[in-house]
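> Okay, sequence plus prediction incoming.
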Amino acid sequence: MPQLDQVTYFSQFFWLCFFFFGFYVCMVKYFLPALSRLMKVRQSQQSGTPEDALVSYVDFGADSLKTSRQSLVDLDTNLNQWIVQTQEKLNQESFLKMNQKFMASIRTQSFDTHQLFAQVNLVFPPAASPIQGAYQDFFTMKALQQFHGKSAKPAKGGSRKAKSTKKSA
């Protein structure tokens, strides 16, 4: 067996003793004094009874919970403020022109629709019966669609032009 070879046995034993005693000296000189100081500090801090330790542990837990809740409330408040500021900034910078154009188009359509209804009331006087009122509403909506550039929907079968293009395709 190579571990018990008489030629290498002495060198193996030498290096084992060297590292073992080196490790022992480092432990005694550096690590154990630091550990003993730490134990003395802990013992001096725990001079009370176990019940006192439990009370201090519960107090520590309650304080940390209170701090956590306050941190979450502050985070929520700050986040809400940031969201509101970001929305206002985005609306002022990016969407301002778009909002102005949208409001202008709504004003134009509202004015045009008001004018159209005024003209329809001149052409079709107020209806005397519900059926005449339904006809008046239908023609008004059809006129509004044509006025705003929307074509009326074709009948169920579709137009002849659409059927002929389907057949040719």
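Yep, it's here. Numbers count the residues shown, from 1 in each chain.

> from here on, contacts and neighbour counts on C-alpha atoms
Fine.

> ok, then the element right after the host helix or strand of S71?
Per DSSP states H and E: S71 is located in helix 50-93. Remark: after helix 50-93, the chain's next helix or strand is helix 96-123, criterion DSSP H and E.

> For that following helix, buried residues please.
The neighbour-count check on helix 96-123 (16 or more other CA atoms under 10 Å) flags L116, F117, V120 as buried.

> Identify the residues contacting the first one.
Pointing back at L116 there. Residues in contact with L116, defined by CA atoms under 8 Å, 6 or more residues apart in numbering, are L144.

> How much space separates it from K142?
Going from L116 to K142 by CA to CA, to the nearest Å gives 11 Å.

> Same check on Q87?
From Q87 to K142 the distance is 40 Å (CA to CA).

> Alongside the first one, take a look at this:
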Amino acid sequence: MRFSSFTARTVVVPLLAVLAVFAAACGKSEEEKARENVDAWLQAVVDGDAKRYCELLAERSKRPFERQGGCEKVAKQVFDSPAGRFTSGVANVLAKAEKKDVTVDGDTGRARIVFESGGQTRDVTLELRKEDGKWRVLSAPAATTNTGGSTGSNSGSSSTTGPGTAGTATTGTTGTATTR
């Protein structure tokens, strides 16, 4: 049996359209895109890469640095300081954490990172915002140490990391802390 060019077009063109829709559906979810941003942002902190750190930070989060010479200048100063080296170590632990729960609701999201350190379960939450089609970190991470040994404990210590917040600590915090 021989197919005419008309028959081939009537079968092939719709088939290609279905394949294109299927391929688009197989693209990355918003959660995956946001998680990739979080991973890249944490790696920028680990590497002390001020330029990349600022590229992945939400515009609103960069504004406080404008009076101090800009995000890159402040980030570089922090990364080069003893507190910045501590922050890099914390970010390295977070980057290697296996549990990264990312939730997205429209143009906002949260990345909750749970990891073990010093025999304790620790919890870090990053606030995320989608800007110009790309996910950005809105808040520097704040860690809650669950001294009760499990997530969900009502008491703990909070330690904040990142440019402008490196080295600060608060005790007696309830729940997961975030900075804005």
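Arrived safely. Worth saying up front: this structure is predicted, and the values here are computed from it rather than measured.

> What's the TM-score once they're superposed?
The pair, once superposed, lands on a TM-score of 0.25 when counted by TM-score structural alignment, normalised by the length of structure 1; 65 aligned residues with a CA RMSD of 4.4 Å.

> circling back to that earlier point, which one of Q87 and K142 of structure 1 is surrounded by more residues?
K142 (15 against 12; other CA atoms under 10 Å).

> Determine the three-state secondary structure at that one.
helix (DSSP: H, G, I helix; E, B strand; the rest coil).

> ok, it to G133 of structure 1 distance?
For K142 of structure 1 relative to G133 of structure 1 (CA to CA), the value is 14 Å.

> now L65 of structure 1
Taking CA to CA, one finds L65 of structure 1 at 69 Å from G133 of structure 1.

> Name the residue in the two with the higher neighbour count.
G133 (15 against 12).

> name the helices or strands packed onto the helix or strand hosting that one?
Here G133 of structure 1, judged by DSSP H and E, is contained in helix 130-147. Where contact means 3 or more CA pairs under 8 Å, 6 or more residues apart in numbering; DSSP states H and E, helix 130-147 of structure 1 is packed against helix 96-123.

> what's the offset of the helix it packs on from the middle of its chain?
38 Å (CA atoms, centre = their mean, to the nearest Å).

> Tell me how far the helix holding S71 of structure 1 lies from the chain's centre.
So, by CA atoms, centre = their mean, the centroid of helix 50-93 of structure 1 is 18 Å from its chain's centroid.

> now do stretch 113-133 of structure 1
Worked out by CA atoms, centre = their mean, stretch 113-133 of structure 1 lies 51 Å from the chain centre.

> quick one: T121 of structure 2 from R9 of structure 2, how far?
For T121 of structure 2, the distance to R9 of structure 2 - CA to CA - is 60 Å.

> Quick check: buried residues in the helix ranked longest in structure 2?
Among the segments of structure 2 that qualify as a helix by DSSP state H, the longest is helix 5-25. The neighbour-count check on helix 5-25 of structure 2 (16+ other CA under 10 Å) flags nothing as buried.

> What is it packed up against?
Helices and strands touching helix 5-25 of structure 2, as assessed by 3+ CA pairs under 8 Å, 6+ apart, are absent.

> Could you pull out the buried residues of the helix or strand that it is followed by?
Next helix or strand after helix 5-25 of structure 2 toward the C-terminus (DSSP H and E): helix 30-47. By 16+ other CA under 10 Å, the buried positions in helix 30-47 of structure 2 come out as 30-31, 34-35, 37-47.

> Give me the residues contacting helix 30-47 of structure 2.
Contact with helix 30-47 of structure 2 is made by 50, 52-53, 56-57, 79, 87-89, 91-92, 94-95, 100, 102-104, 109, 111, 128, 135-137, 162, as judged by CA under 8 Å, 6+ apart.

> What about the residues you listed, which are in strands?
K100, V102, T103, V104, G109, A111, L128, W135, R136, V137 (DSSP state E).

> Give me the neighbour count for the second one.
Taking other CA under 10 Å as the neighbour definition, V102 of structure 2 ends up with a count of 21.

> and if you look at the fourth one?
The burial metric for V104 of structure 2, expressed as a neighbour count using other CA under 10 Å, is 17.
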